[in-house]
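K.L.:
below is the sequence, then the predicted model.
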Amino acid sequence: MSTTTRSTGASPMMYVTLTFVVLLSAAPLYFMLVMASRANSDILGIPPPLLPGDQLAINIERVFANDDVQFAKALLNTLVVATVATVSVVVTSALAGFAFAKLRFRGRDVLLVVVVATMMVPVQLGLIPLYMLMTKLGLAGGLASVTLPFLVSGFGVFFMRQYAIQAIPDELIEAARVDGASTLRIFWSIVFPALRPAAAVLGLLTFMERWNDFLWPYIALDINHPTVQVALSRLSGGYYTDQALVMAGTLMGTLPLVVVFIVFGRQIVGGIMEGGLKS
């Protein structure tokens, strides 16, 4: 009996398409670097420059030397807020996702509907009552006001639940119970390692969301507690906008996200691929 072998090699057209997509995706980052390394007069010139210049270090120094913006403090504040929120969302979402997926308790389906319903409410509708609550608690103006409301995530709970249903066999949990393991021990020793790929994806999404958040920090924080996005808005404010300065600040505000993706990229891509195979 003869068997037919199907070639799985990529066609030249696929390579051309992928190359085009990569170049198109990297173009904004490249031109941000070009503008950040040029003088403002060069950026406003026609035609605009296409190659990086020699002003990058000078522009970055100007960003950090701007006392009104406090960019170094903004980077640190955003790193703290994004890290705390990411760790909290990953842990609480994994715990709740495991409970909704594998545990049987009264009111489970109703609580899940409530969690899902929270994703249907636009964030803008909750800004005023949330600010009033932060004011009554005495937290308005400080970093706690942009951290506490985002320590849990309805999307994260639903995402981890869906992954747990596919990734964790019921027989494995039953076997652990027979061996005398408690529910918390089962979670930390069996469930969470199985959820690690999904946790990496959720962690990246949460970190990016908190790092790029502008509206709520702009409303809730005072001038002494800026975040990166608020600091960038101050760089571009006023009657005259120094485009080179703004681009240098944007470059410095983007680098941490690039570093996070480079460090955790393999695990994140592996988690996405594994989830696709399980589905």
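P.N.:
Structure received.
K.L.:
can we go C-alpha only for contacts and neighbour counts from here?
P.N.:
Fine.
K.L.:
all strands for the chain, in order.
P.N.:
For the chain, no strands are identified by DSSP state E.
K.L.:
hold the first one in mind and look at this next one:
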Amino acid sequence: MTTFTPTRSGSRVAVVRGVRRKPYRAERRPGKLAYLTLAGLAVFSGFPIYWSLVVASQDNSVLGAVPPPFGIGSHLFENLDRAFGTVPFLRALTNSFVVSGAITVSVVLFSTLAGFAFAKLRFRGRNALLLMIVATMMVPTQLGIIPLYLIMIKAHLAGTMYAVIAPSLVSAFGVFFMTQFLREAVPTELLEAARADGCSTIRIFWHVVLPASRPAAAVLGMLTFMTAWNDFFWPLVVLTPEDPTVQVALSTLASGYVQDYSLSLTGTLIATVPLLALFGILGRHIIGGIMQGAVKG
């Protein structure tokens, strides 16, 4: 039933009576289907890692059994010893940590600096320069391998870790990612207030922009570390077999005439553990960065 109630100004306001509104529930708990779906996705995502552990702990003679074994065997430490004895795996792990760590720190720092400049500073040709940086993402990396290798030979860097680190010190994706994040995460009024207090541009970046960019920096750091850790082609080209990275060492383990699945998946398990540890350390910041980008508030 609809009635009209007069107001002080003489106008009438429609009032709906007899309609019961359902109370607003600010938070709704997920149902059983949601939990079952999440549990299924967790099992589906974690099964390859568990299967790598199962195969790495078994003997090759057991892997052909029907049905295959799904329990953890007793040959894990023996296979680990064989993996470290077949290839210089400890050296490869050290090289990958050095390369991935240096590239991650450099990409996060320079991308945040460039993102701050493109997002909040005003200078001539800003949009055109950002467009040129983004356009480089459309060029396949393989097209630059030969000229890049010739540059490393001319610079006497071929066969060293510097040759792997130098081409990846900054990324176009990182610049674009941080630019888009800082446009919304850092209010312009906050920067103007910092300038009014006498802060220079470097101090504004260090004390205002860098703390605000922590969630996005964690996401970018995780993606960059994974990309550098899993890089195979360029380290294979520029490094020697005696001084490899993890992925090159894994290819050596799998290059036998007869495939040794226990040995190969043992190396894969060793190469996966650092990524899992990194995600465990940065997981809270990564999820916070994803949610901050998905929910604007």
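P.N.:
Arrived safely. It should be emphasised that the depicted structure is a prediction, and the values quoted were computed from it without experimental measurement.
K.L.:
so stretch 144-156 of structure 2 aligns onto which residues of structure 1?
P.N.:
Stretch 144-156 of structure 2 corresponds to residues 126-138 in structure 1, going by TM-score structural alignment.
K.L.:
and if you look at stretch 41-50 of structure 2?
P.N.:
Going by TM-score structural alignment: stretch 41-50 of structure 2 matches residues 21-30.
K.L.:
mean deviation of that stretch from structure 2?
P.N.:
Superposed on structure 2, stretch 21-30 of structure 1 shows a mean distance to its aligned partners of 0.6 Å (mean Cα distance after the TM-score superposition for structure 1).
K.L.:
the longest helix in structure 1 is where?
P.N.:
helix 243-278 (DSSP state H).
K.L.:
what about E189 of structure 2, distance to K120 of structure 2?
P.N.:
Distance, E189 of structure 2 to K120 of structure 2, by Cα to Cα, to the nearest Å: 11 Å.
K.L.:
who's more crowded, the two?
P.N.:
K120 (15 against 9; other Cα atoms under 10 Å).
K.L.:
next one: the more buried one relative to T112 of structure 2, how far apart?
P.N.:
12 Å.
K.L.:
also L169 of structure 2?
P.N.:
13 Å.
K.L.:
do the same with K154 of structure 2
P.N.:
Taken as Cα to Cα, the span from K154 of structure 2 to T112 of structure 2 is 31 Å.
K.L.:
neighbour count: the two, which is higher?
P.N.:
Comparing K154 of structure 2 with T112 by other Cα under 10 Å, the one with more neighbours is T112, at 28 against 10.
K.L.:
show me what A65 of structure 2 aligns to in structure 1.
P.N.:
Per TM-score structural alignment, A65 of structure 2 is aligned with G45.
K.L.:
that match and M32 of structure 1: what is the separation?
P.N.:
For G45 of structure 1 relative to M32 of structure 1 (Cα to Cα), the value is 16 Å.
K.L.:
compare these two and say which is more crowded by neighbours.
P.N.:
Neighbours were counted for G45 of structure 1 and for M32 using other Cα under 10 Å; M32 has more, 17 against 9.
K.L.:
pretty sure that one sits against M247.
P.N.:
Yes - look at M32 of structure 1 against M247 with Cα atoms under 8 Å: they come within range, at 5.9 Å.
K.L.:
quick one: the most centrally placed residue in structure 2 from V209 of structure 2, how far?
P.N.:
In structure 2, the C-alpha nearest the mean C-alpha coordinate belongs to L223, at 1.8 Å (Cα atoms, centre = their mean). From L223 of structure 2 across to V209 of structure 2, the span is 21 Å (Cα to Cα).
K.L.:
next: A155 of structure 2.
P.N.:
For A155 of structure 2, the distance to V209 of structure 2 - Cα to Cα - is 36 Å.
K.L.:
the two: which is more packed in?
P.N.:
Between A155 of structure 2 and V209, counted using other Cα under 10 Å, V209 has the larger neighbour count: 22 against 10.
K.L.:
looking at structure 1, name the residue matched to the more buried one.
P.N.:
Aligned by TM-score structural alignment, V209 of structure 2 pairs with V191 of structure 1.
K.L.:
right, and its match touches F98 too?
P.N.:
Yes - counting by Cα under 8 Å, F98 is a contact partner of V191 of structure 1 at 7.4 Å.
K.L.:
give the residues shared as contacts by these two.
P.N.:
Common contact partners of V191 of structure 1 and F98 (Cα atoms under 8 Å, 6 or more residues apart in numbering): A164.
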